[in-house]
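Kindly generate the corresponding structure for this input.
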Amino acid sequence: MTRPIDRALADKVEVERIKDRSHYLRGTIVESLADPLTGAIAESDTQLIKFHGSYQQDDRDIRDERRKQKLEPLYSFMIRVRVPGGVCTPAQWLTMDALARTYANGSIRLTTRQAFQVHGVLKRNLKATIREINETLMDTIAACGDVNRNVMCNPNPYQSPLHHEVYEVARQISAHFTPQTTAYHEIWLDKKLVAGGERKDEEPIYGKHYLPRKFKTAVAIPPHNDVDIFANDLGLIAIEENGKLAGFNLTVGGGMGMTHGEPETYPRLADILGFVTPDQVLAVAEQIVTVQRDYGDRTNRKHARLKYTIDDRGIQWFREEVERRLGWKLAKARPFAFSGNGDVYGWLQSPDGKWHLTLFIQNGRIIDREGAPMMTGLREIAAIHDGDFRLTGNQNLMLANISPKKKPVIEKLLKKYNLHDTDRQTGLRLNAMACVAFPTCGLAMAESERYLPSLIDKLDVVMKEAGLEQDPIVIRMTGCPNGCARPYLGEIGFVGKAPGRYNLYLGAGFAGDRLNKLYQENVNEQQILEILTPLLHRYGKERKPGEKFGDFVIRKKIVRATREGKDFHA
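Now for the predicted structure:
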């Protein structure tokens, strides 16, 4: 039998109490939205609205000034849109473009998990925005919260003839774990209960308390690890045999988040659990989720992810518990290899004659800037595009399935709006990622998206001097240790500690298969440059043929290799 949730202990945690009393995620969201006296919603509803795909935020750039004026913070909402596998239609792109300009801050953010985000939506516009998203056959439910979130999948159809089959598996997983509560439709889409009927919500997989913490799933197609498969709670690695999809290797227990100064928290790469055939995927995935539902730590949210459940009890226990629930044993994992976790830029043609172009989008921000009207250009492309758009796990954008007839038309628009500039970018910039951080993220301790480009400008000077200008080095930055941009998988990683100061990490695997290690704590920009300049010059002179920077700093004993999550702080 599964272990019952100890509600007496769980109810000591505020979020667990809120979920328990929420009536399947309803809370008082309707009343909060109707309150005209504040731009915010009730504190308890800020937790529940995450399950609906939104975070309450405020503009931290002007928070102090508003406080001096005795005004409440300038509250607004971030809305995250699920895009399973990162695939959306031109019509859906145009909807996001219009919503961003009408209700949000005039930009679209492509996330590190192949989703859309729009920021700056005022409370009075929240319902209209979510309703219009749903009208274009997308949704926001389960984009955030203690549930299975947006399911990632290799977005590049030219890389494997199996892509469509694998993508359909990702869509099935996404649908299977979508919450069943009707609260979402009642609140945002005005779905009414049948006259005289009773609300009979149930969550056959999650239960009324949902999961202890967020749960992330991804699907990868070797040799490309562009979804950072080992950073996910659940991963599926496609195995091709004789030109056909044989099945998937399963990985479990990955996760990036930690807390500064608390070594009992740490990032962790997933373990390989076994192999399943395509028809076994949903059954196995469900049992993995239910084990975490029943055994995950609900008394401490910093210890609630699947990675800690597995480390506390052991991977062998976890495998046996999943197999016990299934009633059969998992097969042994099959051989595979990853070559990198970046994107392949430029034009490529697939066997069906269709063309695909991956565009570099710096930190995933789609916006019109002076001399670079990216948002306008992509809007014009969407108006004539006969294929689809594909969001990558590296915050970039693919124009996919372009017919030979439309290719020259799109090329003209790319040139007109200066969108295809990949050949003018350095290897460091093309492999960089940053989270949003200031001014909207309430957890940010330091700048990230607004700072990393200027830091790369300075590092690119060093890279050029060292003869490394076009060499790919994975560099990632976050404004806090929660790890949204997966900084612990950066060959060079920066994690915000305080304004203008970062912890510097080195030595991750280029293919996303090894965590990095703390090299220097609490450094400012001058110290960053003083540290990295000699290291990059050494790398340029002393590396072996084909040796990646992360491997180099380990071979030279600049940092120790991190072999497992519990070794991260050692």
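
make it CA atoms for all contacts and neighbour counts henceforth
Will do.

what about the strands in the stretch 151-300 of the chain?
Assigned by DSSP state E, counting those that start in this stretch, the strands in the stretch 151-300 of the chain fall at 152-153, 217-220, 234-241, 244-252, 271-276.

Just say which of those is most tucked in.
Among these, the stretch with the highest mean neighbour count (mean count of other Cα atoms under 10 Å) is strand 152-153, at a mean of 34.

Show me what that one is in contact with.
Here strand 152-153 makes contact (Cα atoms under 8 Å, 6 or more residues apart in numbering) with 84-86, 113-114, 166-167, 170, 217-220, 227, 393.

Now Arg80: which helix or strand?
Secondary structure assignment for Arg80, by DSSP states H and E: strand 75-81.

before we go on, could you also do this sequence so I can check it against the first one:
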Amino acid sequence: MSTTEINPDLVVDGKLADNERLKGQSELLRGTITQDLGDQMTGGFTADNFQLIRFHGMYQQDDRDIRAERQKQKLEPLHNVMLRARMPGGIITPKQWLAIDKFSQEKTSYGSIRITTRQTFQFHGVLKPNIKLMHQTLNEYGIDSIATAGDVNRNVLCTSNPVESELHQEAYEWAKKISEHLLPKTKAYAEIWLDGEKMQGGKVEEEPILGSNYLPRKFKTTVVIPPQNDVDVHANDLNFVAIAENGKLVGFNVLVGGGLAMTHGDKSTYPRKAEDFGFVSLENTLDVAAAVVTTQRDYGNRVNRKNAKTKYTLDRIGVDVFKAEVEERAGVKFSDSRAYEFTGRGDRIGWVEGIDNKHHLTLFIQSGRLLDYPDKPLKSGVAEIAKIHKGDFRMTANQNLIIAGVAEQDKAKIEEIARAHGLIDDNNSVQRENSMACVSLPTCPLAMAEAERYLPTMIGHVEGLLAKHELTDEHIIFRIVGCPNGCGRAMLAEIGLVGKGPGKYNVYLGGNKNGTRIPKLFKENLDEQAILAELDQLIGRWGRERNENEDFGDFVIRVGVVAEVIVSVRDFHD
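Got it, this is the predicted structure:
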């Protein structure tokens, strides 16, 4: 990959955000984390380490449900960490699964495993004495959490296609290669958590791709296999759209600059679709990935973190300028994009048979939360399957779990276990299976309103409205998030509820089924009663006035309920 000089005219001038200071002073992500681990006077991390542990895959949180009571008792918040594992493509073996199941049961406050929209798992509620043990346990089974948070390239997603097994395997291998290529090179993770050897003579490694100050903001990458857009490409900074000929992968269309986070009341922030740069052959994939990352590294906004993502860099310096910079750095010219089409993005719940004559069972896991409930011991059920399963598991970006590679003779036993533990529920509606929420309260410090805990109730209401208007066989892409930071991908929903305050949400309408359109603000700061009143009216109109096979998101735009968002910087806030 060639090197280029930085054009100072394209760099944002001003006082750097404080995160730039702490990254630059961190000795490549070491900080004083080790010292904090030994401090038994507090359950949390102090000063810069609160931010630095994110680069190691953890967020410091506390249980907000009991925060006020602890304050009354003059106790600090019940600090703990959430860990997000690095699992490119979401594939995990039964042996690994049983290991994480055991740890979650014995060493976390909640006892759950959560499958996330980043196609991996999270532990919630890990107290300080168990943090190092957690990393060492994961490492023993070939898992780490390097760079799953912080200003780096995060867990690389890959379409969970269990049918076209050969093409999926090729795409999955590229997801792993991209992940490894863009990882931080610092040894801080091994030193701190795995008792790796300290660097000699105070020497600090170099970061050839990420740089000594890493990226201006978080960075997300996907590999997607059309026609399924199950990874929601337009939520990500960098996307490789697999192009196949005769069932073999030949290259990728490269999409750059997607992202969904915004800030309430700040019109300089907005969700944005990714831009199609063109096609590259397989041998250029890693060079192009590095070139996109280094261009964002050098020209992303390090002054204002709210405008630091790749999407804002594209709009500030221009798509053509950004693309030309990538071509020069990679030594590659993009050719015209190859034809492809997305036809859906949901997971195919239930059994499907692959071209390799193996069977694959996709289990719907509401909000990805695996826990043993009184009437549905979901977590124990997956563990029982793991004990006998000879294939692998695939976590999906829609928070579901695929039992992949099942031989014909093993199908009946696996289904029997799944049904006995509530992992297969024939009463789940298609609407429920196409709805999603972020974690939100009680653990997320950014949450303004409920999401995961509220989703089952709200979906019940939506199911009722569909039945009322004789639309039971239809569904709407419906998502709830506790704040506007984008984790539950509500800004690619046909109906997106974005938390504004306790019990209050902004309502966005007009995304589409394929995930290729940003919705637009419909009403602000509504409570449940007001939301349901609006949806009752809109769903009723949809049932009466829609064109044949017209989806809800397309309908509300056609009849003028909201305007279509074509170019976010122009249309989203107008």
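
Next, the TM-score between them, please.
Remark: TM-score between the superposed chains equals 0.97 [TM-score structural alignment, normalised by the length of structure 1]; 568 aligned residues with a Cα RMSD of 1.6 Å.

for the strand holding Arg80 of structure 1, packing partners?
Secondary-structure packing of strand 75-81 of structure 1 (3 or more Cα pairs under 8 Å, 6 or more residues apart in numbering; DSSP states H and E): strand 54-58, strand 116-121, helix 123-135.

Among those, which comes closest to Gly467 of structure 1?
Closest to Gly467 of structure 1 of these is strand 116-121 (Cα to Cα; 36.6 Å).

Following superposition onto structure 2, what is the mean distance for the closest one?
Once fitted to structure 2, strand 116-121 of structure 1 is off its aligned match by 0.6 Å on average (mean Cα distance after the TM-score superposition for structure 1).

got the contact list for that strand?
By Cα under 8 Å, 6+ apart, the residues outside strand 116-121 of structure 1 that reach it are 76-83, 100, 103-105, 107-111, 440.

ChimeraX command for the buried members of those?
With 16 or more other Cα atoms under 10 Å as the criterion, this ChimeraX line picks the buried residues out of these:
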select :76,77,78,79,80,81,82,83,100,103,104,107,108,109,110,111,440
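
Excluding chain neighbours, what is closest to the equivalent of Gln395 of structure 1 over in structure 2?
In structure 2, the residue matched to Gln395 of structure 1 (TM-score structural alignment) is Gln399. For Gln399 of structure 2, ignoring the flanking residues on the chain, the nearest one in space by Cα to Cα, 6 or more residues apart in numbering is Gly368 at 4.5 Å.

Just give me the mean distance for the particular helix or strand that has Ala400 of structure 1 in it relative to structure 2.
Take DSSP H and E as the rule and Ala400 of structure 1 turns out to sit in strand 397-402. Its match in structure 2 and strand 397-402 of structure 1 itself, once the structures are fitted together, sit a mean 0.6 Å apart by mean Cα distance after the TM-score superposition for structure 1.

Distance from that strand to the middle of the chain?
In terms of Cα atoms, centre = their mean, to the nearest Å, the centre of strand 397-402 of structure 1 is set 20 Å apart from its chain centre.

Need the counterpart of Ala175 of structure 2 in structure 1.
Counting by TM-score structural alignment, Ala175 of structure 2 lines up with Ala170 in structure 1.

okay but its match is in contact with Val219, surely?
Yes: using Cα atoms under 8 Å, Ala170 of structure 1 is in contact with Val219, at 6.7 Å.

tell me, what's touching the two both at once?
With contacts defined as Cα under 8 Å, 6+ apart, the residues shared by Ala170 of structure 1 and Val219 are Val151, Met152, Cys153.

What is the aligned counterpart of the second one in structure 2?
If I follow you right, that is Met152 of structure 1. By TM-score structural alignment, Met152 of structure 1 lines up with Leu157 in structure 2.

wait, what's in contact with the residue lying closest to that match once chain neighbours are set aside?
With sequence-adjacent residues excluded and distances taken as Cα to Cα, 6+ apart, Leu157 of structure 2 is closest to Thr222, at 4.5 Å. The contact partners of Thr222 of structure 2, by Cα under 8 Å, 6+ apart, come to Val156, Leu157, Cys158, Ala175, Val231, Val233, Asn236, Leu238, Asn239, Phe240.

go with 7 Å
Neighbour list for Thr222 of structure 2: Val156, Leu157, Cys158, Val231, Val233, Leu238, Asn239, Phe240 [criterion: Cα atoms under 7 Å, 6 or more residues apart in numbering].

who are the neighbours in contact with the last one?
Think Phe240 of structure 2. Taking Cα under 7 Å, 6+ apart, we find Phe240 of structure 2 in contact with Thr222, Val223, Val224, Phe252, Asn253, Val254, Leu255.

Report the secondary structure state of Val352 of structure 2.
Of the three states, Val352 of structure 2 takes strand according to DSSP: H, G, I helix; E, B strand; the rest coil.
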